[in-house]
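Asks: Kindly generate the corresponding structure for this input.
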Amino acid sequence: MTAASATLRTGTAAGRGTLLAAILASGMVFLDSTVVNVALPRLGADLGATVADLQWTINGYALMLAAFVLLGGALGDRFGRRRVFLYGVLWFALASVLCGLAQGTGWLIVARILQGAGGALLTPGSLSVLQASFHPDDRGRAIGTWAGLSGVSTAIGPFVGGWLIDTLSWRWIFFVNVVLAVPLVLIALRWMPESRDEDVGRRGAPGHRRRFDVLGALLGALGLAGITYALIDAPGRGATAPPVLGAVLVGVVAAAAFVLVERRRGEGAMLPPTLFRSRRFTVLNAFTVAVYAALGGFTFFLAVYLQNVVGWSALRTGLATLPMTLLLLVGSARAGALAGRIGPRLPLAVGPVVAAAGLLLLRGVGPGASYWTDVLPGVALFGLGLTLVVAPLTASVLAAVADRFAGVASGFNNAASRAGGLLAVAALPLLVGLSGTGYEQAAELTHAYRGALFWCAGLLVAAALLAGLLLTGAPAADPNAAPGNRDERQG
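Replies: Down below sits the predicted model:
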């Protein structure tokens, strides 16, 4: 099905069914992403986990998603978006069952890696199905509904997840995915139409640059995995231990090979080098890595700290960051409109500074803290700052490249955000000296928590400087524009 044959209408049974399936799929992924951090203290105690085990519980999933989400989108284009979407849902659900049944940390980490691979098939599919299936007159309404209700699932995630952890077990944050997956699959099989790009992969056809780039995806994953392994393993083995140095070498060589392969393949690559002729695109993605590294590090440490030091329940911990999500839901559209009127530079420079101020406030939280006076002000500031950033950032990334690169640019920016969180969770415990079972020791965790939030605030300030100093001028209309004109427009 091409764009011209997209005929679903939102008022029909097929349209409502397709939209519901996409919303349930996104809700499944968003629920998982919001509650696993909250579950870390409980599953850590239950399975006898070390800090490194907790890091891999988060990063095994994030690694696969960051590395293979672009490939997952290409698979849908080639073999059918509904087919790959459904494979992703089933894979994700089965891996979730394995997570919930885990009897040790090794089992859990492998299951989380498998879950991330399923997510890489599922995540791009939920939106691409809507884009390809709905009539142009209804497409905006369908995507808007999907975005709004997916946001609601994100907002209720901490409540549902915290309640499941406190009432039943941390294992149920994974088992609940099956409850969502079963009706999702039945609805998709009944109502969701199949679609694919018929010309993908044909030499000379308009879509040929979206061919599979399996080698690029594998090299990207290996580069991220090598660096991540070294950062996580260094506290226990020592920075000069042969496994750590070997992992660094593998990561660096794989990353260099990735760049060479992508450059050689040009527009046939998973990540066309043409995109980086736009300085604005490059700066915005560096900005993305810094902001989402701060977000990933903050949420990782806060969830463990509030339970193991402050003494809160999983439910109360999950609800602690709810104002941040609500601010994003209510304010993102307004922030996007503001950036449309005044340009993205000011929101992208001010937002991270506001968020950094929130993190510095949260460094003072300690045992016996009051939510309303000690936690809420910092969370609200952080959420306000993030709200100023998210919508303008997405719009700016798309505006920085030609329209024909919109899909890959959006996908790469999504991968960059996940890679930022991945690297932060890997690096911060090393930087603040947290290892072994130190997360269960109040004094050691307090020192690490305060140090980690300071580093996260620093990342946000660095992002603000990137935006303020380098996002000058208007975005280029085409990254293939003549170099003499492109630099002035982006400089």
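
Asks: Every contact and neighbour count from this point should use C-alpha atoms.
Replies: OK.

Asks: can you give me the helices for the stretch 101-250 of the chain?
Replies: Taking DSSP state H, counting those that start in this stretch as the test, the helices found in the stretch 101-250 of the chain are 105-133, 136-167, 172-191, 214-237, 242-265.

Asks: tell me the most buried of these?
Replies: Here the criterion is mean neighbour count by mean count of other C-alpha atoms under 10 Å, and of the helices of the stretch 101-250 of the chain the winner is helix 105-133, at a mean of 24.

Asks: this one as well, want them side by side:
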Amino acid sequence: MGERAAAEAVRMGTPAGRAVIAAATLGSGMALLDGTVVNVALKTIGEDLDASLAELQWIANGYLLTLASLILLGGSLGDRFGRRRVFVWGTVGFAGASVLCGLAPTPEVLIVARLLQGVGGALLTPGSLAMIQGAFVKDDRAPAIGAWSGLGSIAAALGPFLGGALVDHASWRWIFWINLPLAVVTVVIAQRAVPETRDPNAAQHLDLGGAVLAAAALGGTSYALIQWGGPVAPWAGVLAVLAAVLFVVVERRVREPMLRLDIFRNRIFSASNAMTFLVYGALGAVLFFLTLQLQTVSGYDALEAGLASLPVTICMLLLAARGGRLATRIGPRVPMTFGPLLMAVGTLLMLSVGEDVTYWRDVLPGITIFGLGLALMVAPLTATVLAAAPDEHAGIASGVNNAVARAGSLLAVAALPVVVGLGGEEYADPVAFDAAYHSAMVICAGLLAVGGLVSWVAIREGAGARIHR
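Replies: Predicted structure coming up:
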């Protein structure tokens, strides 16, 4: 493995292997924790800061916008300067932005702080996966990724409980400040025990033009969707289209692009990322709408709404690693097809969530099936994406997949309220939100079903062998 700066590749079950997984899990888990607690706190933040639905969408999406825009650059930086080093930079930056989020006096300030959080996330997120891909021997990568996915779900499992408890009994501001101790532990483990890996052939010049155009394309699209009907929205849409076209042109012509477009010539890589866009878009929208539905229509408090989705993270914790092992044995096509289909079934079952809700009858069956599908799909998808790219491009491959996932969630949360006719202060109106919720969940189920179909058609049976080649 020419990319290793340390001696030999590490194996599962060794002290070095546990250290790599621990650091990667804590770092990415910090970002997962932030995502789950912010969803739980949105309604309370809206009431405390007198925020509109559009401002709540930006609070949820501001982080995703800079994360998705810069995560490719973060992957490239890791390949060039060292995955561990850039991962540590991102962890420190994420923690600093979290402090600013907790201090925000207005929705506008909180949105800016969330944008800064995304910058830190763009450095740490691809680094967490790339550290695993670069450090472990090839046979242990899929199980290591599965363990990373499952253990990372502990943060997601704690998120609803901690977030709901803090919102109900302390202040929503503490949901950001809890990132600080996690960041300290993550940095200590990474610096002391994680071997450094890098790509010796990484680009020596930063593609800042590509990063700016990517941010303009995603930002313009998000603004056009969230502010739909406003006078500036059409111009934002035009800007987004122009930026997207120029991004492709620049990436084709620049000597050392942020995104190597030839990586998409691999059919497995392209299909896996198309499926990622659909599934993670639906995932983000389902959790966004379900959490607000339970609080606005069903009368749940923040803690109860957060804990309602706990079965998803329990399924991930117990089953995600097994999903990785299953893909190693039989190939990724079956789990990557039936995982999204199970998620679609669970989403449709949650249509029964309304004013007279009984958790055991209306929420638990659907959210559990949704979680089972997610656990079946996540590790095979991630391992397939990374296996489809050369080892020396692990950072950019993980960056692409993470960018696609965040962009899918970003655009779904931005677009669906517009599509289902929700806007202004209507998120606080039970009647209006209930009607919008049902339409949104049907659309999400459709996206998930299409994602499963893409996997079935495009992922070859033999692709599984590449996961452990």
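
Asks: Output the helices of the stretch 101-250 of the first structure as JSON lines; include the columns distance to Ala369 of the first structure.
Replies: Output for those, formatted as JSON lines (distance: least, C-alpha to C-alpha, whole Å):
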{"stretch": "helix 105-133", "distance to Ala369 of the first structure": "32"}
{"stretch": "helix 136-167", "distance to Ala369 of the first structure": "19"}
{"stretch": "helix 172-191", "distance to Ala369 of the first structure": "27"}
{"stretch": "helix 214-237", "distance to Ala369 of the first structure": "31"}
{"stretch": "helix 242-265", "distance to Ala369 of the first structure": "39"}
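
Asks: Of the ones you listed, which is nearest His447 of the first structure?
Replies: The closest of those to His447 of the first structure is helix 214-237. By C-alpha to C-alpha, the value is 16.0 Å.

Asks: Give me the helices and strands touching that closest one, please.
Replies: If contacts are counted by 3 or more C-alpha pairs under 8 Å, 6 or more residues apart in numbering; DSSP states H and E, helix 214-237 of the first structure sits against helix 51-79, helix 242-265, helix 406-432.

Asks: how much does it deviate in direction from helix 51-79?
Replies: With axes from the mean of the first three to the mean of the last three C-alpha atoms, to 10 degrees as the basis, helix 214-237 of the first structure and helix 51-79 are set at 180 degrees to each other.

Asks: Just give me the mean distance for the longest helix along the first structure relative to the second structure.
Replies: As assigned by DSSP state H, the longest helix anywhere in the first structure is helix 13-47. Once fitted to the second structure, helix 13-47 of the first structure is off its aligned match by 2.9 Å on average (mean C-alpha distance after the TM-score superposition for the first structure).

Asks: can you state the direction angle for that helix and helix 136-167?
Replies: Relative orientation of helix 13-47 of the first structure versus helix 136-167 (the same axes, to 10 degrees): 30 degrees.

Asks: List the buried residues for helix 13-47 of the first structure?
Replies: 14-44 (16 or more other C-alpha atoms under 10 Å).

Asks: now stretch 456-469 of the second structure
Replies: By 16+ other C-alpha under 10 Å, the buried positions in stretch 456-469 of the second structure come out as Trp456, Ala458, Ile459, Ala463, Gly464, Ala465, Arg466, Ile467, His468.

Asks: Was I right to think Val112 of the second structure contacts Gly62?
Replies: Yes: taking contacts as C-alpha atoms under 8 Å, Val112 of the second structure lies within contact range of Gly62: 7.5 Å.

Asks: Spell out for me which residue occupies the centre of the second structure.
Replies: Computing the C-alpha centroid of the second structure and ranking residues by C-alpha atoms, centre = their mean puts Arg406 first, at 4.9 Å.
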